[in-house]
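Enquirer: A predicted structure for the sequence below; I have some questions about it.
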Amino acid sequence: MTRKVPIIAVASAPGKAGVGVIRISGSELKSFASSLLQKPLAPRQASLQSLRDGHNNIIDQLLAIYFEAPASFTGEDVLELQCHGGPQLLELVMKRCLEVGKEIDLCIAEPGEFTLRAYLNNKMDLAQAEAVADLIDAQSEAAVRSAARSLQGAFSDDINALVEEITQLRILVESTLDFPEEEIEFLENAQAKERLQKVISRLAHLRANAKQGKILRDGIQLVLVGAPNVGKSSLLNRLAGEEVAIVTPIAGTTRDRVKESITINGVPIHIIDTAGLRDTQDEVEAKGIERSWDAIRTADLVVYLKDAANAGKESAKDTKLKAEIIAALPPKCPILEVHNKADLLPANAFAASETLKISAKTGDGVEGLKNRILEIAGWSAPQEGGILARRRHLDCLDRAMEHIEKSEQFAANGNNSLELFAEELHLAQDELGKITGKLLPDDLLGKIFSQFCIGK
């Protein structure tokens, strides 16, 4: 699943910095470290060392820390070198390490290979390993806290506890199958239905938390759509708090997608301002409109912006455009209709209407729009003990729930369907095992870790 040779990589971010970190992991690195630094290192002690090139010239003074297996991040011997953080200097240190490491076949690490080795050496499970990357990529304080909890094993503990409950239920079912002569009325005597309901309740709670974690991790892709000159770019600027899109009274000013990321109550919102949707003979604008439709097809939420002056007077053209937008939406993607330019109308224009009205120009109603965006996207106030989750986690939880619900149907048939009851429990357990990596195919495992940065 992974290479056996020692690996090396720069573990700090690219660019200039006060400190740059180089990480090396492999078997039996003690002699390599002694050769590299020309003196032995005591495990788990930071020491100031002089690194020299092949001609005995000093490259840098650095801190070296040697971690002896298995007490390390990867479970192998690990050597960390904390150098000065200049890119050219780090390149020289890497070059020297590779020169000395020829005898042990030291090579450059692949993306995520350090964390992959930690996973394969049972230093963490897959959900924790993914949390390493999520912690680095976290876009808000809430995301940082949730990723840290997942890294400490909170999400894995929930999964493992649920797997254990299903395991105990399977034991009861399969024991009954093995000893039919006992004529045990299994469902009643073993309280299987009650146990199954407890599993369903716990799985539903975990799915709800994971959905919140998915939003917190990936954010919400919000697409602003509408006819030309309804104020989409003005709304983008208002939400972003700066002039990120050009605004003019001329219809068709926005000819391509404009992207901006913001946070609302700690939730990342990735806003895409699209070209006004209309028929046009302008080739450049037409390309922008096609990209607008591409954005709609991948949206998490679409805000359909309309001119407030036309509220209640929807034309056949407007009706057709809305139908086309709805037809292009991905499954379960909501559409929020918003009327802009409310500042141009009398104060009581919407008195008897539930229409969401705003003024991107003055900011009136925009705070309410932000709250509505979070509500429709499925976000609720963060709870203590939140976790981060990925799309694959949600997919596994959804499939597990499908199998559990099928098992409930078979349970209702009594002893006549115990084999099918047991099989659905087994399939649900397998889906949960994929989250922590206990039953994950090697090709998917490689794909997951390839998305990590080099050095992690």
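Expert: Good, I have the coordinates. Residues are numbered from 1 along each chain as shown.

Enquirer: can we go C-alpha only for contacts and neighbour counts from here?
Expert: Noted.

Enquirer: flag every buried residue along the helix or strand hosting Lys193.
Expert: Using DSSP states H and E, the element containing Lys193 is helix 192-218. Residues of helix 192-218 classed as buried by neighbour count (16 or more other C-alpha atoms under 10 Å): 192-193, 195-196, 199-200, 202-203, 206-207, 209-218.

Enquirer: surely Arg297 is in contact with Ala328?
Expert: Yes - contact criterion C-alpha atoms under 8 Å: Arg297 and Ala328 qualify, at 5.6 Å.

Enquirer: pretty sure Ile22 sits against Ala9.
Expert: Yes - between Ile22 and Ala9 a contact is recorded at 5.8 Å, counting by C-alpha under 8 Å.

Enquirer: could you pull out the helices for the stretch 51-200 of the chain?
Expert: With DSSP state H, counting those that start in this stretch, the ranges of helices along the stretch 51-200 of the chain come out as 87-100, 113-120, 126-137, 141-151, 154-178, 186-189, 192-218.

Enquirer: dropping in the other structure now:
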Amino acid sequence: MSLPRHQDPIVAIATAPGRGAVGIVRISGRGLTAISQALCARGLKPREATYTPFLDADGVAIDQGLALFFPGPNSFTGEDVLELQAHGGPVVLQLLLSRCLQAAAQSGPDSLPLLPHLRVALPGEFSERAFLNNKLDLAQAEAIADLIDASTEAAARSATRSLSGAFSQEIHHLRDALIHLRMLVEATLDFPEEEIDFLRKADAHGQLSNLQQSLDSVLGRARQGALLREGIKVVIAGQPNAGKSSLLNALAGAELAIVTAIPGTTRDKVQQTIQIEGVPLHVIDTAGLRDGVDEVEQIGIARAWEAITQADAVLFLHDLTRCDAPEYRADDAHIAEVMAGKLSKSVPIIHVWNKADAVTLAHVGEGLLLSAKNGSGLDVLRARLLQLAGWQSATEGVFIARARHVQALHAVQMHLQAAQMYLDIHSQALDLLAEELRLAQNALCVITGEFTSDDLLGVIFSSFCIGK
């Protein structure tokens, strides 16, 4: 799996762009002692912070800060790692980065470069080195990026749980149970003349059933983790002046969208991410759906329909103060008809009747009553959105997960179901049973990176920060 570039030493600024109290330049590779001597003019004790000047080629201090040296394999990447912690100005850090590259190219006592082939790291390359050197598995490496990107407290805690190995341990337990079951099946295939029924005496049916139950539990928590990471996209749609922008503002708790009594005020999408019980909801306010009065509004309406077709859930907002007007009801019915034709049946449409504060009595049948103005009914709407998203209130034991993890677990589930079918007919299909168990194990190993491709690694780590 290792590529030629994985042998190069790498360097990068490991802190976020901009100014800060502290900035870090990190180097990873083999044999960093000589370059640390060139930069700090002194030897560094392993895993001990040393306050020292960082010197340019003429021996003049660029800055003063802390230098830390972690000899491999006892480091994050598994290679030698040198960290220079300086003041966090972008100019200072760029000077240090340039000095590292310059020092690596200068000749040492043997007339060879101190650190040949040192280059600036690619996005996520430090974490990729850690994975390739077995310091963490692929699920843990992904959890690093997820922890950085976490938009809610629940997502951060779940990412920490995955980073600590909780998700990987679940996968390893499933893998070990699969390997044991495969061993029994392979033994039966290898010794067909034996009278002993290995599978019956070892309770292969019971083992497979327990495996499927454990998988269902892991899959359920992975779905919750994926929801914490990705959230759901909720689009507010309806006729002009139904209160869509007011509802967005009420859900967000801030005046994000302009609200007026003039129809067509909202001309483009307005998006805000909110959280409900730690689940991120990407709420999108759209232009009122009607025959556009002018070209600009027509563009806004076209974008509204585009957002609707990409939604995970749609809030179809109705105006209670106009619900008895025949023309208004006819326009709502036309929107509903068009919406049904554009949306997948799996996308829920929640009918929301707004302006409950402006009417004395309302009976609307299907849908939720609320007032975006005074907030009544918002809690019911939030609970309904979580229900539709598939969220369960108890987050204990939930680990952060990605769509690819859920897809892999679904593949395992499919192979185990096929294995159950072949096990039921026993001797006539033992070879097919063995193959389904093998495929299930491979699907599991894709999650932790034990069975993966360089292309997948490239996609995953390219989304990381440079220096991480």
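Expert: Arrived safely. The shown structure was predicted, so the numbers you read here are calculated from the model rather than taken from an experiment.

Enquirer: would you pull the TM-score for this pair?
Expert: The TM-score (TM-score structural alignment, normalised by the length of the first structure) is 0.96; 454 aligned residues with a C-alpha RMSD of 1.7 Å.

Enquirer: how near is the alignment partner in the second structure of Lys193 of the first structure to Leu189 of the second structure?
Expert: If you follow Lys193 of the first structure across to the second structure using TM-score structural alignment, you land on His205. Distance of His205 of the second structure to Leu189 of the second structure, computed by C-alpha to C-alpha, to the nearest Å: 17 Å.

Enquirer: also Ala440 of the second structure?
Expert: Taking C-alpha to C-alpha as the measure, Ala440 of the second structure falls 19 Å from Leu189 of the second structure.

Enquirer: where along the stretch 301-450 of the first structure do the helices fall?
Expert: Assigned by DSSP H, counting those that start in this stretch, the stretch 301-450 of the first structure shows helices spanning 316-328, 366-377, 391-411, 418-436, 442-450.

Enquirer: ok, average deviation of the second one from the second structure?
Expert: In this case it means helix 366-377 of the first structure. Taken over the aligned residues, the distance from helix 366-377 of the first structure to the second structure averages 1.1 Å (mean C-alpha distance after the TM-score superposition for the first structure).

Enquirer: quick one: distance of that helix to the chain centre.
Expert: Helix 366-377 of the first structure sits 22 Å away from the centroid of its parent chain (C-alpha atoms, centre = their mean, to the nearest Å).

Enquirer: then the third one?
Expert: When distances are taken as C-alpha atoms, centre = their mean, helix 391-411 of the first structure is centred 21 Å away from the chain's centroid.

Enquirer: that helix vs the second structure, mean deviation?
Expert: Looks like 0.9 Å for helix 391-411 of the first structure (mean C-alpha distance after the TM-score superposition for the first structure).

Enquirer: and the last one, by the same measure?
Expert: Between helix 442-450 of the first structure and its aligned partner residues in the second structure, the average distance after superposition works out to 0.7 Å, using mean C-alpha distance after the TM-score superposition for the first structure.

Enquirer: contacting residues for Leu228 of the second structure?
Expert: Thr152, Ala154, Ala155, Gly278, Val279, Pro280, Ile400 (C-alpha atoms under 8 Å, 6 or more residues apart in numbering).

Enquirer: 10 Å instead?
Expert: 150-156, 158-159, 222, 275, 277-281, 391, 395, 398-402 (C-alpha atoms under 10 Å, 6 or more residues apart in numbering).
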